[in-house]
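Chemist: Provide a 3D model corresponding to the input given below.
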Amino acid sequence: MSLETMRPNPTWDAASYADTVDTLAAHRDELTFIVWGGDWCKDCRALLPDFGAALEAAEVPDDRIEAIAVDQDKRGPRVDEYGIEYIPTIVVERAPDGADGDAGEELVRFVESEDVPPAVWLARELEAELEAETA
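Modeler: Predicted coordinates:
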């Protein structure tokens, strides 16, 4: 089952979100984005196309993005493992070091709605988290 709502919004203006794109691009090779959503979900349809466009503008490799479709009962792959209750949920992990298939370290999590779009919120939280690590 694919997640069509992750298809990038062609009218999204990356220049208007330059800081967000820069942050995502700066970490594109070290982070993994796991997205749970449903094409039937109005919040997903409203939020995820712009998020997909932000990832595309930041040139995040496809192998760093895992889009997981859930059904209307919010059942789907890894839902229990990650404690997914609301969608869209986006978990950003530091990519695992080895090739053993283990999940990486969770850095930030966007759940359903915030006061700003998911890409902006995640970039802001990632900056704070990664800056705190280097301080």
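Chemist: okay, CA-based contacts and neighbour counts for the rest of this
Modeler: Noted.
Chemist: got a list of what the residue lying closest to residue 110 once chain neighbours are set aside touches?
Modeler: Counting by Cα to Cα, 6 or more residues apart in numbering, residue 90 is the residue found nearest to residue 110 once chain neighbours are left out, at 5.0 Å. Residues in contact with residue 90 (Cα atoms under 8 Å, 6 or more residues apart in numbering) are 33-36, 109-111.
Chemist: One more sequence to fold, the one below, so I can look at both together:
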Amino acid sequence: MQIAYAHFTVNHMVHYQTRLDTTFAALSDVTRRGVLEQLGDSDASVTDLAQRFRMTLTGMKKHVSVLEQAGLVTTEKVGRVRTCKLGPRRLEEEAAWIERHHQLWSARFDALDELVEHLKRREKTDVPRKRR
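Modeler: A predicted model of the protein is given here:
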């Protein structure tokens, strides 16, 4: 029973890490982030997106494909027009991951600030007083 649970946990963790990697890779490109912002305002065809971002249709299709694989965009083809819209992913796992690391680093910087202040106070009290 424990082996099955451990296997599930490892598989879940690998799947979670793969999903994070795919999402962050998709978000690492300025054009793809721009596409997401654009689709936040309204759905758009791949052709419209290519024109707005001044790129080839092939280039935009590649960007849309990366976003689609990450679940950030969905596409639907009607006739010759492929329309893009925001996907079902809401980035909750990614936001939670960022928040955990933000808290970790904040705690480390707070501890560093405390240490620096402690050393400053100690330095002031350790300096021998000059005689007049």
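Chemist: what's the TM between chain one and chain two?
Modeler: The TM-score (TM-score structural alignment, normalised by the length of the second structure) is 0.24; 52 aligned residues with a Cα RMSD of 4.3 Å.
Chemist: picking up where we left off before, could you dump the contacts of residue 90 of the first structure to CSV with secondary structure?
Modeler: Converted to CSV, the contacts of residue 90 of the first structure look like this (DSSP: H, G, I helix; E, B strand; the rest coil):
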residue, secondary structure
33, strand
34, strand
35, strand
36, strand
109, strand
110, strand
111, strand
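Chemist: just to revisit the earlier point, tell me which element the residue nearest to residue 110 of the first structure is part of?
Modeler: Using DSSP states H and E, the element containing residue 90 of the first structure is strand 89-94.
Chemist: Residue nearest the middle of the second structure, spatially speaking?
Modeler: Centroid check for the second structure by Cα atoms, centre = their mean gives residue 24 as the closest residue, at 4.5 Å.
Chemist: Name the nearest of the contacts of residue 90 of the first structure relative to residue 67 of the first structure.
Modeler: residue 35 (4.8 Å; Cα to Cα).
Chemist: How much space separates the closest one from residue 119 of the first structure?
Modeler: Distance of residue 35 of the first structure to residue 119 of the first structure, given as Cα to Cα, to the nearest Å: 12 Å.
Chemist: For burial, what's the neighbour tally of residue 42 of the first structure?
Modeler: Residues lying near residue 42 of the first structure (other Cα atoms under 10 Å) number 13.
Chemist: Tell me which other helices or strands the helix or strand hosting residue 47 of the first structure touches.
Modeler: Take DSSP H and E as the rule and residue 47 of the first structure turns out to sit in helix 42-57. Applying 3 or more Cα pairs under 8 Å, 6 or more residues apart in numbering; DSSP states H and E, one finds that helix 42-57 of the first structure contacts helix 18-26, helix 118-134.
Chemist: So residue 67 of the second structure: helix, strand or coil?
Modeler: Here residue 67 of the second structure is recorded as helix under three-state DSSP.
Chemist: Contacts only, for the closest residue to residue 106 of the first structure other than its chain neighbours.
Modeler: For residue 106 of the first structure, the nearest residue in space outside its immediate sequence neighbours is residue 93; the separation is 4.2 Å by Cα to Cα, 6+ apart. By Cα under 8 Å, 6+ apart, the contact list for residue 93 of the first structure reads 31-34, 103-108.
Chemist: Thank you, goodbye.
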